[in-house]
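> Sequence and predicted model, in that order:
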Amino acid sequence: MQQPAIPPRSLTRHDIKTLALAAVGGALEFYDFVIFAFFALVIGERFFPADLPDWLRQLQTFALFAAGYLARPLGGVVLAHYGDKLGRKKTFTLSILMMALPTTVMGLLPDYASIGIAAPIIMLLLRVLQGAAIGGEVPGAWVFVSEHVPSSRVGGACGLLTSGLTLGIILGSLITQGLTYLLPAGLLADIGWRIAFLIGGGFGLMGMFLRRWLHETPVFLAMQQQRSQTRLPIKTLLLSYRPALFFSTILTWLLAAAIIVLVLMAPVLFQKWFAISAAQSLQANTFATCMLMIGCIGGGVAADKWGMSRSLLVGCLLLAAAVLWLFYCLSFAPSQFFLAYGVVGLMLGVLGIIPAIMVTVFPTQVRFTGLATAYNLGYAVFGGLTPLFITLLMPLNRQLPALYLLTLCAAVIVSCLVFERKQRSFSKKK
């Protein structure tokens, strides 16, 4: 299919405003999704029987966390279908509402001591709703901003948005630190974590309000005028764009695993397996996440300047080296832990390149559906199982997270080279 032509233009003030609003709204919604991870230990204590072994309670808690990822494909495909058919903007309002309401209910939900087995079951259902919402939000946001800017700025736009999403993680980390510092352990377990979830519900409503000022993308409007939409985007995707779908899923695997292991699970892992104090691990996590924001913007700008594939390959090599240094420091040079973790955060800037690549490998007619399907399948299958995999095998080898991420970096490098070769071969045949 021919993609709708958009006249070349420079980045306007309206584009910058759109990027800022999308990034802030995405950050507020992402906070709602990740705050669960920061309070995983407390939630495990409150929503499962007290007589369970510690390892089993932790495993079940991360299973609840994983449920949000497993729900992403369904929510992502459904929201993406309407995004490709009815418009990108409309999915934004729906996805953020689907996130804000369950987060608020989580903060008010009675625990196991009050309602028994119903507590973890209801928490599971709410987590599923959160997963469905984020499944449409994140890929929709990348598509939205990439279609608002010139093609030469797609990397920078996606990097900026990914940096904005990272701000949601920083908010979660800062609020967790603040509540941990201000409240005694008993009060934190009783109501402190609930305050964080209720704040998240308010954030979601704020994000929905901000998105009133967003406008539909010029690319989608042009596609509507040319009447070049497909009747069933998912069918077209599976029939005609399987290589791009597979490649994007591999990219998402690295993106998901890196965020989950190095950002969301890291404070718990550092405390439990490397004897890092709670205060130090949370402070280092906040620093690394701030560096991640800078890295994502840098990665996106590098993709625009030096090419997406080249930037991705170099970024994967730098990330692998940084991860090796971090886990070396955790075991043998703890005095360098803080600095090493910050460098890892900066090298995670490769994650700002990944969405820009995924946006460009799908045509407009199936772009939202293609990106959402790959992104959510990758997160559901690989991202959702990563916490369980790490939790089960960590007792056998404390260096497992590093080995896991190094393997993924190698897989992305190989996949990128293979996909590029196939694309060149296909172009020559045409």
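Thanks, I have the structure now. Numbers count the residues shown, from 1 in each chain.
> from here on, contacts and neighbour counts on C-alpha atoms
Fine.
> Identify the residues contacting F337.
Applying C-alpha atoms under 8 Å, 6 or more residues apart in numbering to F337 gives the contacts L326, C329, L330.
> Packing partners of the host helix or strand of G200?
For G200, the host element (DSSP states H and E) is helix 193-210. Applying 3 or more C-alpha pairs under 8 Å, 6 or more residues apart in numbering; DSSP states H and E, one finds that helix 193-210 contacts helix 13-38, helix 88-108, helix 154-182.
> Dump the ones you listed into a markdown table; add distance to S309 and mean neighbour count as well.
Converted to a markdown table, these look like this (distance: least, C-alpha to C-alpha, whole Å; neighbours: other C-alpha atoms under 10 Å):
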| stretch | distance to S309 | mean neighbour count |
| --- | --- | --- |
| helix 13-38 | 24 | 23 |
| helix 88-108 | 27 | 22 |
| helix 154-182 | 11 | 24 |
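> can I get those in a markdown table with distance to G384?
Below are the helices and strands packed on helix 193-210 laid out as a markdown table (distance: least, C-alpha to C-alpha, whole Å):
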| stretch | distance to G384 |
| --- | --- |
| helix 13-38 | 12 |
| helix 88-108 | 18 |
| helix 154-182 | 18 |
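> and here's the other structure:
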Amino acid sequence: MSNALTKSDIKTLSLSSLGGALEFYDFIVFLTFIPILKLHFFPEQSELGSLMSIYGIYAVAYFVRPLSGIILAHFGDIVGRKRMFMLSLFLMAVPTLMIGLLPTYESVGILAPILLLFMRLLQGIALGGEVPSAHVFVTEHVKSNHLGLANSLIAAGLTFGVLIGYAISTSLNIIFTEQEVKEFAWRIPFIIGGGLGLFALYLRRYLQETPVFLQFKAEREKSSEFPIKTVLKKYLKESFFGILTTWLLMTGVIMVLLIPNLMKSELYGLSAPFVNKIALLATAMNIIGSVIAGLMVDRIGLSKTMIFFSIILGTSSTIFFSYLGTDSNTLLIGGLYIFSSLFLGLVACVPIFIVKLYEPQVRLTGMSFSYNIGNAFFGGLTTFLVPVIAQGFSENIVSYYLIFLCALGIYLGFVAKRFKI
């Protein structure tokens, strides 16, 4: 058996990564421009009120994911992976483009935040189907000895979208003045993202249906039982741990998405240009760490990889937080942040854990159910409550929360060993 990825594998991995990259690109762009978005869509509220409103609209995309993900995955297990893969990308690209074209509160009043909320709902629906579909798609295309690497490359692709988002946001601050960014240039990243999404949709039509789906298609057509019913009847324990494992994804949300915003806030007062630069480097390190994690999974197994990354991430992030806010050496702080981000390869272990819990006939439904339920609950609460608590009440919540997640990662590493995955 060849150990190298084939040209077909590389093509599948590349095209599968495009949609996820777009989705995470949009998420980081939205978060980056939250200070501007709240001015345009909630100008009449107090500082805390507008902050809660805009973070609430951001988080709402997480809450619609379970239902949308189950529906899209249901049809993915019935009519094919590729069709749902195409639909989810379309549902992401169009709303991203539209956010860049929306009228503001000054132009249409209360209709502006309502339209923004609607666009985020559509993006949440898309995200519910896109990421699980990508992981199932590559899992069913590559050889079993490349399963870890293939899934980690999808995870790295998601982070690559964050990297592009940071790069474009940083470029805007260089090309335009602060006033120009506030007035109109904030729209440019959303328009670019929508355009890239439609182009990725065009390229994705060249993907082939997975051979695994084609093998069980005839058997599935004879079955009258809904995939979600099978998951709830036969995979309840697996689903519980699948949902719990998605909590580890919040380490990435905290390190890559929330901490840069907090470092630029009044809590820590680091300059925006400096934070943007180290955020770019930290995100690049996350991509490298994800690929390393995938290679380790294929070499030493999922359990050992999860435990190793959890221990190192917990230790390094604790040291980082001990200096943040108490040390004036910004280079040291930046270096610790970048180093810690390498071990966010932990997030690449999450989809590998979940996708191996289910049989092919219900794999997409099972993964979508676990992945989206977990993200809706843990992701929604994290992206809404943690920033508000950190900026309004206690900045230590971020550090404590991250340490807890790393402890959870160690526990789930032992669970993976027990499930022999």
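Structure's in. What do you need? What you see is a predicted model; the values in this text were computed from it and never measured.
> follow-up on the earlier one: which residues of structure 2 does the helix holding G200 of structure 1 align to?
Mapping helix 193-210 of structure 1 onto structure 2 (TM-score structural alignment) gives residues 186-203.
> Check stretch 279-296 of structure 1 too.
Counting by TM-score structural alignment, stretch 279-296 of structure 1 sits on residues 273-290 of structure 2.
> After superposing, tell me the mean distance of the matching stretch to structure 1.
Compared with structure 1 after fitting, stretch 273-290 of structure 2 deviates on average by 0.6 Å (mean C-alpha distance after the TM-score superposition for structure 1).
> Could I get the buried residue list for that stretch?
275-276, 278-290 (16 or more other C-alpha atoms under 10 Å).
> Over to N397 of structure 1. Which of the three states is it?
coil (DSSP: H, G, I helix; E, B strand; the rest coil).
> In structure 2, what residue corresponds to it?
Matched to structure 2 by TM-score structural alignment, N397 of structure 1 sits across from S394.
> how near is its match to Y268 of structure 2?
S394 of structure 2 sits 12 Å away from Y268 of structure 2, taking C-alpha to C-alpha, to the nearest Å as the criterion.
> between these two, what contacts are shared?
Contacts common to S394 of structure 2 and Y268, judged by C-alpha under 8 Å, 6+ apart, are absent.
> From the chain's centroid, how far away is stretch 155-162 of structure 2?
How far stretch 155-162 of structure 2 lies from its chain's middle: 8 Å, per C-alpha atoms, centre = their mean, to the nearest Å.
> In structure 1, what stretch matches that stretch?
So stretch 155-162 of structure 2 sits over residues 162-169 in structure 1, by TM-score structural alignment.
> Give me the mean deviation of the matching stretch from structure 2.
Looks like 0.8 Å for stretch 162-169 of structure 1 (mean C-alpha distance after the TM-score superposition for structure 1).
> Would you mind listing the outside residues contacting that stretch?
Contact with stretch 162-169 of structure 1 is made by 23-24, 26-32, 34-35, 289-290, 292-294, 296-297, 351-352, as judged by C-alpha under 8 Å, 6+ apart.
> Return the residue spatially closest to the most centrally placed residue in structure 1, with its sequence-adjacent residues excluded.
Note on structure 1: the residue nearest the mean C-alpha position is A256, at 6.4 Å, using C-alpha atoms, centre = their mean. Nearest residue to A256 of structure 1 in three dimensions, chain neighbours excluded: G383, at 5.1 Å (C-alpha to C-alpha, 6 or more residues apart in numbering).
> hang on, that neighbour packs against L264?
No. Shown here, G383 of structure 1 and L264 do not form a contact pair, counting by C-alpha atoms under 8 Å, at 11.5 Å.
> Mind jotting down where the helices sit in the stretch 301-430 of structure 1?
308-332, 337-347, 354-360, 367-377, 384-393, 400-429 (DSSP state H, counting those that start in this stretch).
> Of the ones you listed, flag the one that's most buried.
Counting by mean count of other C-alpha atoms under 10 Å, helix 367-377 has the highest mean neighbour count of those, with a mean of 30.
> by contact count, what packs against that helix?
In this structure, helix 367-377 of structure 1 packs against helix 72-86, helix 118-146, helix 233-240, helix 242-259, helix 354-360, with contacts taken as 3+ C-alpha pairs under 8 Å, 6+ apart.
> May I see these organised as JSON lines, with distance to G200 of structure 1 added?
Shown next, in JSON lines, are these (distance: least, C-alpha to C-alpha, whole Å):
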{"stretch": "helix 72-86", "distance to G200 of structure 1": "19"}
{"stretch": "helix 118-146", "distance to G200 of structure 1": "12"}
{"stretch": "helix 233-240", "distance to G200 of structure 1": "32"}
{"stretch": "helix 242-259", "distance to G200 of structure 1": "20"}
{"stretch": "helix 354-360", "distance to G200 of structure 1": "25"}
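> Identify whichever of those helices lies nearest to I413 of structure 1.
Taking C-alpha to C-alpha, helix 242-259 is the member of those nearest to I413 of structure 1, at 9.5 Å.
> Can you give the distance of the following helix or strand past that closest one from its chain's centre?
Later in the chain than helix 242-259 of structure 1, the nearest helix or strand by DSSP H and E is helix 266-274. In terms of C-alpha atoms, centre = their mean, the centre of helix 266-274 of structure 1 is found 21 Å from the chain centre.
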